[in-house]
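Student: Got a sequence here, can you build the structure:
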Amino acid sequence: MQWGALLSLATLAPSAHALLRFPCSQLVTQRFDPFDVAMDPSLDLPKLSTCTTCKFKEDASNYWTAALYYKNPNGSYIRVPQMANQFTGSPNGGMTVYYIQPSNNQKVTSFPKGFRMIVGNPMLRNNTFRDQNSNEAKAITWRCFGANFGSDPSYPHPGTGPLDTIELPKKACAGGIRSNIFFPSCWHQEKPHLPIS
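Tutor: Model prediction:
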């Protein structure tokens, strides 16, 4: 009986996809961008790093996220507090990092020295995407959670389904709002600091 169960699992294995998910705590909240475009891309900053706020100490990458602010009717701003993702332990705000295996048999390699990547267009001030379902439009989406992190089990993947929108939700979200940021799965391997064209 155990062999039958193992054989059943073995037949499913080729269709399985690897996923790594871990939390990174918030370190500081500052009014400046720690990313410097003039940084020397020949430096291997993760190798030079001596600490991390992530659960896995082997990950010394520098993850940066923008802070979200609410504008009051009187014109003042309040920073929206970050909360930990569900079932990730007890990180202090921060973020959850997902590494998901590509489904099209792409070769997976480690990041090269000097690797940098950014998502989205910082100059975009309104939703001007020609195709609302394009990769560009879906690069940054927002998940509106119901009470107790309620979501729609029909759409478990971020960026899909009626709960994820390319604009901030227009209604109150009892369980909070999650930003989904999707990085491309490829880059210029010869010049890792250049944008994808």
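Student: For the rest of this, base every contact and every neighbour count on C-alpha atoms.
Tutor: OK.
Student: Run through the helices of the chain in chain order.
Tutor: 2-12, 45-48, 135-138 (DSSP state H).
Student: Quick check: Leu168 vs Phe149, distance?
Tutor: Look at Leu168 and Phe149: by CA to CA, to the nearest Å, they are 17 Å apart.
Student: Next, the buried residues of stretch 113-121.
Tutor: Within stretch 113-121, the residues that qualify as buried by neighbour count (16 or more other CA atoms under 10 Å) are Gly114, Phe115, Arg116.
Student: again, but for stretch 179-191
Tutor: The neighbour-count criterion (16+ other CA under 10 Å) identifies Ser179, Asn180, Ile181, Phe182, Trp187 as the buried residues of stretch 179-191.
Student: One more, please, to line up against the first structure:
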Amino acid sequence: MKTFYLLLAQAGFSHAGLRFACSSISIQRLDPVVEPGNIPSSHVHQIVGGNAFNATMQGDIGEKGTCTTCAYTEDFSNYWTALLYFRHENGSYKRVPQYPNAQLGYEGQDAPDIKGGMTIYYTQKDLLGNGDKYITAFPPGFRMTVGSPTTTSIANSSAQPGLAYTCLQTILTRGFETPDFPKKPCPAGIMAIHHFPACWDGANLDSPDHQSHMYDTSLGQFREAGPCPASHPVRVPQVAYETMWQTQLFGDMWPGDGSQPFVWSFVDGRGYGTHADYMFGWKGDSLQRAMNDSCMFHACGSPGMQGVLKTQTVEEMNRCAIRNTVVEETEGWLDELPGQAMPMM
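Tutor: All right, here's what the predicted structure looks like:
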């Protein structure tokens, strides 16, 4: 049975909570948090996680799915961001593919590639330890967002230190984060980073803006967050996404005038509007068990290593799929992005 985890060699990434891959389950215009019931939603998303994903998700989705594209078999949560496109000088668009985080590694050279997707984190303190605070797992039905597609300036985006980009010089580059898209070609692509708030009001599973029930004390870059305020006293796991975009595939088509050619699927060419959605779906008490265990990365469970969580192979992750509700062209060269007839700058 082919598996994909290696013990992480780099000391700076050798421990601290959960860190795992999820392959893609869908690319389509649905957003059950911000636009529940809208078929289609306003712009295209890339989605990973459980196969219960649909336009009107409610309740305990951990009990509704039958498979997941995430490494941990008890995680039926859904995680999604906008899709990234390359905009050609002639005005057409092409989807930028994702690639797996190299730091997760493989045990066998013949192991299959993870199908798109992203890397998911649930940390407690920072990347060096779990700290001594009690971490409360999210309850069934919990959801939240971070960032906003309406953010158009550095002034607004600077208030969200957990949203950033790294111009990858190699597949192992980390740090050197910017709040906007890199302005020159990146040799190994662009990594988009989304850190969610980790202080909860302890009462509301959601809020009208999908953010007010949470409070952000994070400093970005997995640094230790400040204490939670009295208004949001419950410390929950620090959820973060990393998505590796293969922008280097378009290096020979970089515009002659040197302008930055990548845009989110809602036609944001600056990058300040980057945002992400989260819908909790861990089965039973599995996430709380992991948080109580204080395990570190692979020690929480990986193929061939016993842990508090169960894992699956890459083949099993990639096999989990759903049928798209919204059927439209998202691949190839497009004259305009789905749902975006008038480009915004």
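Student: TM-score of the superposed pair?
Tutor: The pair, once superposed, lands on a TM-score of 0.75 when counted by TM-score structural alignment, normalised by the length of structure 1; 168 aligned residues with a CA RMSD of 2.5 Å.
Student: which one of the helices of structure 1 is the most hemmed in?
Tutor: With neighbours defined by mean count of other CA atoms under 10 Å, none of these is more surrounded on average than helix 135-138, at a mean of 17.
Student: Tell me the counterpart of Phe56 of structure 1 in structure 2.
Tutor: Aligned by TM-score structural alignment, Phe56 of structure 1 pairs with Tyr72 of structure 2.
Student: still on that earlier bit, could the helices of structure 1 be laid out in CSV, adding distance to Ser103 of structure 1?
Tutor: Rendered in CSV, the data for the helices of structure 1 read as follows (distance: least, CA to CA, whole Å):
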stretch, distance to Ser103 of structure 1
helix 2-12, 15
helix 45-48, 27
helix 135-138, 16
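Student: Need the buried residues of stretch 113-121 of structure 1 in CSV (columns: distance to Ala66 of structure 1).
Tutor: Shown next, in CSV, are those (distance: CA to CA, whole Å):
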residue, distance to Ala66 of structure 1
Gly114, 22
Phe115, 20
Arg116, 16
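Student: Verify the contact between Ile166 of structure 1 and Glu136 for me.
Tutor: No. Between Ile166 of structure 1 and Glu136 no contact is recorded; they are 10.1 Å apart, counting by CA atoms under 8 Å.
Student: Asn90 of structure 2 - how many residues pack around it?
Tutor: 8 (other CA atoms under 10 Å).
Student: what's the answer for Gln169 of structure 2, then?
Tutor: Counted with other CA under 10 Å, the burial measure for Gln169 of structure 2 works out to 14 neighbours.
Student: Hmm, it is touching Ala188, no?
Tutor: Yes. Taking contact to mean CA under 8 Å, the distance of 5.5 Å between Gln169 of structure 2 and Ala188 places them in contact.
Student: Give me the neighbour count for the residue opposite Gly93 of structure 1 in structure 2 once aligned.
Tutor: Pairing criterion TM-score structural alignment: the partner of Gly93 of structure 1 within structure 2 is identified as Gly116. The criterion is other CA under 10 Å. On that basis, Gly116 of structure 2 has 23 neighbouring residues.
Student: contacting residues around Gly116 of structure 2?
Tutor: Residues counted as contacts of Gly116 of structure 2 (CA atoms under 8 Å, 6 or more residues apart in numbering) are Ser23, Ser24, Pro97, Gln98, Tyr99, Pro100.
Student: Just those residues: which are in strands?
Tutor: Ser24 (DSSP state E).
Student: Put together JSON lines for the contacts of Gly116 of structure 2, with neighbour count and distance to Leu30 of structure 2 on each row.
Tutor: What follows is the contacts of Gly116 of structure 2, written out as JSON lines (neighbours: other CA atoms under 10 Å; distance: CA to CA, whole Å):
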{"residue": "Ser23", "neighbour count": "28", "distance to Leu30 of structure 2": "18"}
{"residue": "Ser24", "neighbour count": "25", "distance to Leu30 of structure 2": "14"}
{"residue": "Pro97", "neighbour count": "17", "distance to Leu30 of structure 2": "19"}
{"residue": "Gln98", "neighbour count": "24", "distance to Leu30 of structure 2": "19"}
{"residue": "Tyr99", "neighbour count": "19", "distance to Leu30 of structure 2": "22"}
{"residue": "Pro100", "neighbour count": "22", "distance to Leu30 of structure 2": "23"}
